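*Asks:* need the 3D shape of this:
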Amino acid sequence: MIKKGIVPDVVIYSIFIDGLIKSSNLEEALKLFAGMSKVGLVPNIFVYTIIINGLCKIGRLPEALGLFEEMIIKGFIPDRIVYTCLIDGYCSHKDMKNASELFDKMVHSGLAPDAHAYTYVIDGYSKMFMMETAIALLDDMLKMNLCPTVVTYTVIINEYHKLGDWDKAYEIYKIMLKQGISPDSVMHMSEISSFCT
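*Replies:* Here you go, the predicted structure:
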């Protein structure tokens, strides 16, 4: 494209970068990202989010956070999506301190967390068997009229099963049904496997 004298714009770069990351080619995506400035292009928030998400998915959290901070310094206002990518990254790597700080920072910046952000944090705390915190977050969701998903309930129920607390698992299951949410095949498989152990 460039050899033919056609200079790609930010949208084209974002498409290529996203494609490279989705095909597990993060290093090439990072080179392309770094090369944008060489052709006089400034990455937008979407490009930053794509790169940050790619870094988070493979556990390169300090780099992701560094880009997040660079993005802010360059005048971009983080949106719910980029915060949620970082929160998911930290929760996936059991770094609940940083995940919680980002969650709080998102709230204090005026962005209300959505069901995805809550589910990631609930999942993170549940996997660390910090069930009181996970349940408090579920209660916050319900108070804010945010509808937890079947995934939200499944992560809590799974961890109660692992702890052998069948009563709590069933209590959460009943709350889920009362909310009009039907269990999915993942939840059913989880219940079956927990009874087999």
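*Asks:* please make it C-alpha for all contacts and neighbour counts, starting now.
*Replies:* OK.
*Asks:* okay, how far is it across stretch 152-171, tip to tip?
*Replies:* Looking at stretch 152-171, the gap from its leading to its trailing residue is 14 Å under the measure CA to CA, to the nearest Å.
*Asks:* got the buried residues for that stretch?
*Replies:* Across stretch 152-171, burial judged by 16 or more other CA atoms under 10 Å covers Thr152, Tyr153, Thr154, Val155, Ile156, Ile157, Asn158, Glu159, Tyr160, His161, Lys168, Ala169.
*Asks:* one more, for comparison:
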Amino acid sequence: MHFENDLYYIEKTLAGDRHAFGQLIQKHQNYAYTLAYRILKNSEEAEEATQDSFMKVYDSLKKFERKSKFTTWLYKIVYHEALGRLRKMKNIMIDIDEVTDLKLPVDDFSNGLELLHLQERKDLIKNALDGLKATESAVLTLFYLEEQSIKEIEVITELSESHIKILLHRGRKNMLISLQKFTKKEISHLL
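*Replies:* All right, here's what the predicted structure looks like:
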């Protein structure tokens, strides 16, 4: 689906067009959910955090000052909503089977083996991200998957640039360790 730029939908929403806000949600819901999931590590909680975040966005859209990109403002709301929920949660249960898969068209792959390899890589990365601390996982998700700059992540998380760089460094290091352990375990099962 082709989407217009965010300001187009914002202007139409502010003029009373609820369908335009629905388009804005469709455009950003997967990224918002991914960020919430990386923090909460629970799909139901992440879905609720995402929905609540979009409600907050709708209620305060008039306050969006356009000093930053809309996505930066949105991710800040999602980030803080998810952190608030994380603080309230007493027991965090991670069920890897609950992780929603990306819907990729089969036509884009030359054969089923390529699709299988892509899915295996995706699963490895998800498992490694799930094993990280919530802040490391969130910062890695924002930087690599959402392609946010360090400055944008500063705005979203309200962490200092140096702290974000430390989290990125530690997150990459911990993710590599996790991937190495997981692949050694998988290889040993094959032997």
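*Asks:* quick one: TM-score?
*Replies:* The TM-score (TM-score structural alignment, normalised by the length of structure 2) is 0.27; 87 aligned residues with a CA RMSD of 5.5 Å.
*Asks:* turn the buried residues of stretch 152-171 of structure 1 into CSV, including secondary structure and distance to Tyr120 of structure 1.
*Replies:* Written out in CSV, the entries for the buried residues of stretch 152-171 of structure 1 read as follows (DSSP: H, G, I helix; E, B strand; the rest coil; distance: CA to CA, whole Å):
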residue, secondary structure, distance to Tyr120 of structure 1
Thr152, helix, 8
Tyr153, helix, 12
Thr154, helix, 12
Val155, helix, 10
Ile156, helix, 11
Ile157, helix, 15
Asn158, helix, 14
Glu159, helix, 14
Tyr160, helix, 17
His161, helix, 19
Lys168, helix, 20
Ala169, helix, 19
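*Asks:* Leu177 of structure 1: which of those residues is nearest?
*Replies:* The closest of the buried residues of stretch 152-171 of structure 1 to Leu177 of structure 1 turns out to be Tyr153 (CA to CA; 10.0 Å).
*Asks:* hmm, that closest one is touching Tyr170, no?
*Replies:* No - because the distance of 10.8 Å does not satisfy CA atoms under 8 Å, Tyr153 of structure 1 is recorded as not touching Tyr170.
*Asks:* just the element for Ile166 of structure 2, please.
*Replies:* Secondary-structure assignment from DSSP states H and E places Ile166 of structure 2 in helix 161-190.
*Asks:* which helices and strands does that helix pack with?
*Replies:* Using 3 or more CA pairs under 8 Å, 6 or more residues apart in numbering; DSSP states H and E as the contact definition, the elements that helix 161-190 of structure 2 packs against are helix 112-130, helix 134-140, helix 150-157.
*Asks:* return the distance of Val107 of structure 1 relative to Glu27 of structure 1.
*Replies:* For Val107 of structure 1 relative to Glu27 of structure 1 (CA to CA), the value is 32 Å.
*Asks:* do the same with Lys162 of structure 1
*Replies:* Between Lys162 of structure 1 and Glu27 of structure 1 the distance is 38 Å, computed by CA to CA.
*Asks:* go on, Cys196 of structure 1?
*Replies:* 43 Å.
*Asks:* cool, and Met96 of structure 1?
*Replies:* With CA to CA as the criterion, Met96 of structure 1 and Glu27 of structure 1 are 27 Å apart.
*Asks:* contact partners for the residue positioned nearest the centre of structure 1?
*Replies:* The C-alpha lying nearest the average C-alpha coordinate of structure 1 belongs to Asp88 (CA atoms, centre = their mean; 2.9 Å). For Asp88 of structure 1, the contact set (CA atoms under 8 Å, 6 or more residues apart in numbering) comprises Cys56, Ala99, Ala117, Tyr120, Val121.
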